[in-house]
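Trainee: Sequence first, predicted model second:
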Amino acid sequence: MTDSVAFPQDRTCPYQPAPGYQPLAEQRPLSPITLYDGRQAWAVTGYALTRQLLTDPRISSDRTNPQWPMVSAAAAVEFSDAQRKVIKLLTALVGVDGAPHRARRKLVQAGFTIRRIDALRPKIQEIVDRQLDEMIASGAPADLLRAYASPVPLMSLCALLGIPHEDQDFFEQKAYQILFGPNAGGAYDELMAYLVKLIEKRDQQPDPEESFLDDLLAARDAAGDVDYEEVLQALLIVLVTGHDTTSSSIALGAFTLLQHPDRLAELRADPSLLPAAVDELTRLVAVPDGLQRVAAEDIEVGDTTIRKGDGVFFLFSLINRDENAYDEPGSLDWHRPAFRDHLTYGFGPHQCVGQNLARAIMEIAFGTLIERLPGLRLAVPGEEIPVKPGDAFQGLVELPVAW
């Protein structure tokens, strides 16, 4: 590999690709990149090639592969036994291939039916209204991320999962201690004990509204092979993978709309455009920018060979701006003929199982926000709003607004 671009790099505009990725855009669909430690890898930046490779079984999600590519020194540190257990727990769906992945995906997928999500919409609306009431009552300026974009998906996911409202703070606290706290093992044990009690209570008193948890318990009873740890595993996977991405998408989407006042006015005048607007915003902001994979075998791509063991990264900020797939891909336009053909949710066997829930949450969150706060605006210049580093899910550190 020659003329390699450093990866990852930070964005300067929150909804635009990092400026340093311009050579990768010019070299579509596949380009060499250099990781933090000098290791060479590949960046996929073409729409058609992304669809091809994400359905190729030689592109592996196996995070136990010793050649799994790391994006930073922090991601490559030696973890404690408790941390390794947690990582294994949270990657049990997204970090495996083949039959184990299909079995776990089938288990999780049962909780994301269109019927279940449609039934959840009134609850999501209640959550959105409550958070917006609290933000307005606290007065401007406010951090839209902390007051609205983060709690709305978290509470919506807890409602989907079947975590009682009075337990949601505890569940959230322990889930994030498992991820980021110094006592991950202790938090894990506490959540396991809580879950055992919750399941025992649910077995005795089924939830009349049903939930994701009820679906998991039904699958356990039917198959006889879903244990308590697997139930907790599924709950945590949904909570952790669904919260940050949806929260970041709401905050980035709101920022993007405020930078496009004509589009915002159009959306406010015609709320029927919201479903298309949500997907167009999701395409443009590309929160999961830099999806990691590793080549399990040699793969020929034109006159280039991705060698076995090579790291492969999918840069959705560029993939979703491929001129061969979109007219004027850098523009915000929800009148595109196929607004759901973007690849931000992935493609193939590992495509996001919760994408329709994310759409429902964002549709209600954006619709209510722009209806109730017609004077919504940034409280500081856009260039002063801090952006998350490029080695994480893309997003904002905060979003100060007034109205």
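Mentor: Looks like it came in fine.
Trainee: going forward, measure contacts and count neighbours with C-alpha atoms only.
Mentor: Will do.
Trainee: which one is the one residue sitting closest to the centre of the chain nearest to, not counting chain neighbours?
Mentor: For the chain, T245 is the residue whose C-alpha lies nearest the centre (CA atoms, centre = their mean; 2.9 Å). The shortest distance from T245 to any non-neighbouring residue, by CA to CA, 6 or more residues apart in numbering, is to V287 (6.5 Å).
Trainee: Now for F171, how many residues are close by?
Mentor: The local packing of F171 (other CA atoms under 10 Å) involves 22 other residues.
Trainee: any idea how far it lies from I163?
Mentor: Distance, F171 to I163, using CA to CA, to the nearest Å: 8 Å.
Trainee: need the strands for this protein, in chain order.
Mentor: For the chain, applying DSSP state E gives strands covering 5-6, 30-34, 40-44, 59-60, 142-143, 291-295, 299-301, 304-306, 311-314, 377-378, 400-402.
Trainee: Put together JSON lines for those, with distance to A254 and mean neighbour count on each row.
Mentor: Converted to JSON lines, the strands of the chain look like this (distance: least, CA to CA, whole Å; neighbours: other CA atoms under 10 Å):
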{"stretch": "strand 5-6", "distance to A254": "30", "mean neighbour count": "18"}
{"stretch": "strand 30-34", "distance to A254": "31", "mean neighbour count": "22"}
{"stretch": "strand 40-44", "distance to A254": "28", "mean neighbour count": "24"}
{"stretch": "strand 59-60", "distance to A254": "34", "mean neighbour count": "24"}
{"stretch": "strand 142-143", "distance to A254": "12", "mean neighbour count": "20"}
{"stretch": "strand 291-295", "distance to A254": "23", "mean neighbour count": "22"}
{"stretch": "strand 299-301", "distance to A254": "38", "mean neighbour count": "13"}
{"stretch": "strand 304-306", "distance to A254": "38", "mean neighbour count": "14"}
{"stretch": "strand 311-314", "distance to A254": "25", "mean neighbour count": "26"}
{"stretch": "strand 377-378", "distance to A254": "10", "mean neighbour count": "20"}
{"stretch": "strand 400-402", "distance to A254": "10", "mean neighbour count": "18"}
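Trainee: second one coming, line it up with the first:
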Amino acid sequence: MHNEPSTAPAAPTSAADGTEQPAPLTELPMTRAAGCPFDPYDGMARLREEAPLRRMRYPDGHLGWLATGHSVIRAVLADPRFSARYELLHLPIPGGPDVLPPASAGDLSGVDAPEHTRYRRLLTGKFTVRRMRQLTERVERITADHLDAMERHGGPVDLVQAFARPVPALMICELLGVPYTERADFLAYEDILSDHSLDPDENARAFTVLQDYLRELVLAKRAAPTDDLLSDLATSDLTDEELTGTGAFLLGAGLETTANMLAHGTFALLRHPDQLAVLRTDPGLADQAVEELLRYLTIADTGARTAREDLELAGHSIKAGETVTFSLHAANRDPARFPDPDTLDLRRKATGHLAFGHGAHQCLGQQLARVEMRVAFPALLTRFPTLRLAVPPEEVPLRTNANIYGVRRLPVTWDGE
């Protein structure tokens, strides 16, 4: 994969208003400039400047679109004429299957209304701002416990394994009602499932084990409900298969994203000491700082929708069946929406960012993620005022082959007493 996206030798295309457009892009940018682990894929800014919506030829030959502008992507995500169904999408990344299977039962990400509406209505009340804020005390306790363990161990430690991953992992276990004695095994298999560097067969085996475990957990909640999300949902009209799939969906959505935000966000702060100092000296900025880190990093970057009917978008005619791939990171760095967008500024009011998506499929667990980050970042920086990288920044391994971007490990240390 080249750093700069290539363009086809075909003639330029025309928008609906007759404006000449660049020739179709033939390769989606998927690499980052050397030494820029926090920036969007190399070349995205230039593509956005040339045309925030442009033609792109997919690896399977499909002629679709690439959206990089904030307003264009927001419009796509808000428009019910675009489908999120997996089986309708064309994949922009070489090497994948020609056709994806339909979403499994309980997977909200790959279905449309009315199926999506049914799932969403059942879950929305479980993830309200009020309910998530009630969990703050538990998040504070889990956070403090892991900071205590880090302090007892002493530096250096891998912040991913010591802090960033276990905090959201344990919160998800509590929400799903995973018994305390079973959490270590449960999370060990989730670790295998999320490690894309392993043999795919090993990932598949971990997925099967987790599905089997969740299926048994669902049956246990139906027989003897406890105070947790799965027990609440067990009283709904969801089938056992749908409830199992919903549990798997919540596990994936609520763990990987927050864990990588905590680790990659800390990496970004350590590489921007002026901003780290801002948050350390004014913990009251935590809410604002979290939104800016979400905007600046946008660790869940690439998505896609397929038009269900002919429509007009940003001066272009989109035909039914055409897929629009979009870069949320490029949108969150769009200078038309955020002044000086490539600067991390924790005092910025980053409202309107698309890190959690937008529209009907906007991240269901975003309020829980916010609670966890608002607690964890200030607590970490307060407990370890001399926190710093334990290796040169270029030696921090990045998650370049996973759906969620971030760091694989973050070795950190601090001054002892």
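Mentor: Now that the structure is in, tell me what you want to look at. Note that the structure is a prediction, hence the values are computed from the model and not measured.
Trainee: Quick check: TM-score for this pair?
Mentor: Overlay of the two chains. TM-score (TM-score structural alignment, normalised by the length of structure 1): 0.87; 383 aligned residues with a CA RMSD of 2.4 Å.
Trainee: before we move on, back to that, L332 of structure 1 is nearest to which of the strands of structure 1?
Mentor: The closest of those to L332 of structure 1 is strand 377-378. By CA to CA, the value is 18.5 Å.
Trainee: what range in structure 2 does that closest one sit on?
Mentor: Mapping strand 377-378 of structure 1 onto structure 2 (TM-score structural alignment) gives residues 388-389.
Trainee: mean offset of the matching stretch relative to structure 1 (after superposition)
Mentor: For stretch 388-389 of structure 2, the mean deviation from structure 1 after alignment is 0.9 Å (mean CA distance after the TM-score superposition for structure 1).
Trainee: which residues touch that stretch?
Mentor: L270, L410, P411, V412, T413, W414 (CA atoms under 8 Å, 6 or more residues apart in numbering).
Trainee: Repeat the analysis, applying 10 Å as the threshold.
Mentor: With CA atoms under 10 Å, 6 or more residues apart in numbering as the test, stretch 388-389 of structure 2 has contacts from 155-159, 266-267, 269-271, 273, 396, 410-415.
Trainee: Please list only the buried members of these.
Mentor: In terms of neighbour count (16 or more other CA atoms under 10 Å), the buried residues within the contacts of stretch 388-389 of structure 2 are 155-159, 266-267, 269-270, 396, 410-414.
Trainee: in structure 1, which helix has the most residues?
Mentor: helix 228-258 (DSSP state H).
Trainee: That helix corresponds to what range in structure 2?
Mentor: Under TM-score structural alignment, the match for helix 228-258 of structure 1 is residues 240-270.
Trainee: and the matching stretch, how far from structure 1 on average?
Mentor: Looks like 1.3 Å for stretch 240-270 of structure 2 (mean CA distance after the TM-score superposition for structure 1).
Trainee: quick one: contacts for the aligned partner of I306 of structure 1 in structure 2?
Mentor: Under the alignment (TM-score structural alignment), I306 of structure 1 pairs with I318 in structure 2. By CA under 10 Å, 6+ apart, I318 of structure 2 lies in contact with A16, G64, W65, T306, A307, R308, E309, D310, L311, E312, V324.
Trainee: please redo it, this time with the cut-off set to 8 Å
Mentor: With contact set as CA under 8 Å, 6+ apart, I318 of structure 2 has these partners: A307, D310, L311, E312.
Trainee: Mind picking the two most distant members of those?
Mentor: Going by CA to CA, the pair spanning the contacts of I318 of structure 2 furthest: A307 and E312, at 10.3 Å.
Trainee: Tell me how many other residues crowd the residue nearest to T245 of structure 1.
Mentor: 25.
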